[in-house]
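Chemist: can't give you the sequence, but here's the structure:
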């Protein structure tokens, strides 16, 4: 399910469901889930293990936060609906509005994509800033409380373990129980819910994993005022090196270099420039060679695999539990899908709360969220499967579609309409199948 297939957010559609909802994790997924839960529950409590800074700073619970991030159009539009004024507040806090046609230099399949046929914009900011502005908006809601420095300990269930009716947490004052009509697990890839389900007789949900052995290295360099260059050179089979330099707040570029399948990006500042010189174009090398490094050393982030947990496949599911965000699926970060998938999942949760249906809320949500995850999974895993060393199941037809997509991108070097269509799919505005419309196919296959 893409932005174009998603019903716009309307808080009036959600009917009252109970007294309190508890969200585990103040990630972007958890914050957005809390927003839609506020329409249906009298109180929403967000439980976060980390100490949450008031300023945009990275934290231990988001280890990927120092690396390049992008808010795709599906995420930008959805979050702006959930929090009116979000974009304006981002810009006021230092975020940049990038003109994709003029400032993004996207190199793929042996050339640069042409500027799209219509103006396309995107916000550029650090992950901490993107998240901080959402958190500030959420904190303004009377019914929402964000409790940091509070660790989730265990689920509490009714006597028959048919329903989760609260959580045990440990905060500054010790252990306590938070009663809840629903608990949302937004704790990420390390979620303990699969093990809990297995231990309590529900069975362990099937897991799909596609190993890519990806590692990212990141530093920051000084960016002169007015310089908004945004080079992007993703890995493209068989080339396992890639990189990006995205302009962010504070007059800096976040420069991330990546390697997959035993191609190891640099662990030191001194190693960045030689690694960048091995990329097929000089854009990132030029920035590194002519601007001062302002970060303290290099941050590294390993990402071993695309991973998806199939909660919708379980025959039984407890009442009072919803799982979303990276706890459902996480994708190769190079495609920038994570925050936008979280936003679309929040809208899917909103739809689930607003509609009637049989079965537990969490099972109905998992079935609806499958439509969101399928699109991102097809794009990420289909592209990663082009590398011979990638190991794991791929969607049916992925190889054939990736071959077609590669040709479309090559044609998009000189065709603004194909470039626009490609960016709309990447931005999760429209589905990959929209690239198979007759007019697009003709432009792709015609020399």
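Modeler: Thanks, I have the structure now. Small disclaimer: the values here were computed from a predicted structure and weren't measured.
Chemist: from here on, contacts and neighbour counts on C-alpha atoms
Modeler: Fine.
Chemist: distance of residue 437 from residue 104?
Modeler: Going from residue 437 to residue 104 by CA to CA, to the nearest Å gives 26 Å.
Chemist: what does residue 418 give?
Modeler: 16 Å.
Chemist: quick one, helices of the stretch 101-250 of the chain?
Modeler: 127-139, 193-199 (DSSP state H, counting those that start in this stretch).
Chemist: Now do the buried residues in the shortest one.
Modeler: In terms of neighbour count (16 or more other CA atoms under 10 Å), helix 193-199 has its buried residues at 193-194, 197.
Chemist: possible to save those residues as JSON lines with distance to residue 320?
Modeler: What follows is these, written out as JSON lines (distance: CA to CA, whole Å):
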{"residue": "193", "distance to residue 320": "13"}
{"residue": "194", "distance to residue 320": "15"}
{"residue": "197", "distance to residue 320": "13"}
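Chemist: between the residues you listed, which is nearest residue 166?
Modeler: residue 193 (14.0 Å; CA to CA).
Chemist: Find the nearest non-adjacent residue to that closest one, please.
Modeler: In space, residue 193 comes closest to residue 185 once its chain neighbours are excluded; the distance is 7.7 Å by CA to CA, 6 or more residues apart in numbering.
Chemist: mind listing what the one you found touches?
Modeler: Going by CA atoms under 8 Å, 6 or more residues apart in numbering, residue 185 touches 23-25, 30, 191, 193, 321-324, 327.
Chemist: for comparison:
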């Protein structure tokens, strides 16, 4: 399930309002959920352990925040639905409008993909800027309050733990309780919900992982204001190294070196150029050699594995509790799916509430969200299993799909139709099945020459 098959957000679908909701975590997933809950709850309180200042700065609770992030087409369209004029907010704050069809140079299978046939605008900015703007928009709702420096410690529940009734958190050394009719866990990979379920007599969700041992190193360099070139060179078996550069606010490129399965990128900027020289195309190295750094440090982020909690397979779950975002599934960040998946999940939560209200909300939501997660999981994990070193839960059909995509992308070096079709899948605009439409299959399988 992708943007093409998810009904667009419509605030008018929810007219009945009442009760209080608490969202744990003021990251992107938590903020998106707070936005849709504001349509049906009298109050929505978002708590976060960090100090949330109105500046585009990375924060401790989002360790990946200083690494590259992208707003795919699915996320871009959904955020504009949530917050009309959001694209203008990005641009007025310094973000960059990039044409994915011509500015973005995606290297795979020995060459760059052909330019797409039509302009496809997307926004390029840092994660702290995206988050600051979303947080501002969410804070504009009278029914939403965001509390910083609140460390979540436990759920409140009734005697037999069949219903979660609020949260316990610590602020300024004092433990406090906050009652709620709905609590949403948007705490990411550190989610405590599986352990809480096990401690209270529930079967926790099965966990699937694909171990890739990814490491990221990121720095910023100067960029001429009109230079919007973007280079994406992801690792591709047997090559364990990758790199990228993308224009962001402040007339900068964010430059990232990455490696999988123990191929660790440098942690000093002086070593970036040598690492980039080992990439199969010289463009990223040229940027590094001809544009000075503007960041004082190189930020490193390890990502050991893709991880998915199979909440959709549960048949018993406490009322009043929900899990979203990376707390359900997190994916190899090379594919930049996280923010867009979280946005689609928020739309699906809105639709779940609009369809049958709050009864059995969690199980109904998990079932709806499953197909969106399936697509992101297949794209990320399927690619990662191109490396024989990758271990864990391998999706069915990965090898066949990999061979087909390999042929498709090789043909897409010179075929703008195939390049566009592949890009639409990467952007979570169309489902992977769209690559098997007859006109696409014919272009992929027809003899060359």
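Modeler: Arrived safely, thanks for sending. Keep in mind that what you see is a predicted model, and the values were worked out from it rather than measured.
Chemist: TM-score of the superposition?
Modeler: Overlay of the two chains. TM-score (TM-score structural alignment, normalised by the length of structure 1): 0.98; 447 aligned residues with a CA RMSD of 1.1 Å.
Chemist: picking that back up, do you know which of the helices of the stretch 101-250 of structure 1 lies nearest residue 358 of structure 1?
Modeler: Checking the helices of the stretch 101-250 of structure 1 against residue 358 of structure 1 by CA to CA gives helix 193-199 as the closest, at 20.3 Å.
Chemist: how close does the closest one sit to structure 2?
Modeler: Its matched residues in structure 2 lie on average 0.2 Å from helix 193-199 of structure 1 after superposition (mean CA distance after the TM-score superposition for structure 1).
Chemist: Redo the contacts of residue 185 of structure 1 as TSV? Include distance to residue 125 of structure 1 and secondary structure.
Modeler: Formatted as TSV, the contacts of residue 185 of structure 1 follow (distance: CA to CA, whole Å; DSSP: H, G, I helix; E, B strand; the rest coil):
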residue	distance to residue 125 of structure 1	secondary structure
23	26	strand
24	25	strand
25	22	coil
30	20	helix
191	27	coil
193	32	helix
321	33	strand
322	30	strand
323	27	strand
324	24	coil
327	24	helix
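Chemist: farthest pair in these?
Modeler: Largest pairwise distance in the contacts of residue 185 of structure 1, by CA to CA, is 15.3 Å, between 30 and 193.
Chemist: more neighbours, residue 418 and residue 104 of structure 1?
Modeler: Shown here are residue 418 of structure 1 and residue 104; by other CA atoms under 10 Å, residue 418 has more neighbours (27 against 20).
Chemist: The more buried one: what secondary structure?
Modeler: helix (DSSP: H, G, I helix; E, B strand; the rest coil).
Chemist: cool, the one 10 residues further on as well?
Modeler: Under the three-state scheme (three-state DSSP), residue 428 of structure 1 adopts coil.
Chemist: what's around the aligned partner of it in structure 2, how many residues?
Modeler: Aligned by TM-score structural alignment, residue 428 of structure 1 pairs with residue 428 of structure 2. For residue 428 of structure 2, the neighbour count with other CA under 10 Å is 25.
Chemist: can I assume residue 428 of structure 2 is in contact with residue 71?
Modeler: No. The pair residue 428 of structure 2 / residue 71 is not scored as a contact, 10.3 Å apart, by CA atoms under 8 Å.
Chemist: so what sits against both of these two?
Modeler: Common neighbours of residue 428 of structure 2 and residue 71 (CA under 8 Å, 6+ apart) are residue 340.
Chemist: And for residue 393 of structure 1, the neighbour number?
Modeler: When neighbours are counted by other CA under 10 Å, residue 393 of structure 1 comes out with 13.
Chemist: Let me see the contact set for it.
Modeler: 208-210.
Chemist: now swap in residue 34 of structure 2 and tell me
Modeler: Listed by CA under 8 Å, 6+ apart, the contact set of residue 34 of structure 2 reads 23, 44-46, 138, 144.
Chemist: Turn the residues you listed into TSV, including distance to residue 446 of structure 2.
Modeler: Putting the contacts of residue 34 of structure 2 into TSV (distance: CA to CA, whole Å) gives the following:
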residue	distance to residue 446 of structure 2
23	52
44	55
45	56
46	54
138	50
144	55
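Chemist: State the pair within the residues you listed that is farthest apart.
Modeler: Greatest spatial distance among those (CA to CA): 23 and 138, at 12.4 Å.
Chemist: Next one: residue 423 of structure 1 from residue 379 of structure 1, what distance?
Modeler: 12 Å.
Chemist: more crowded one of the two?
Modeler: residue 379 (22 against 19).
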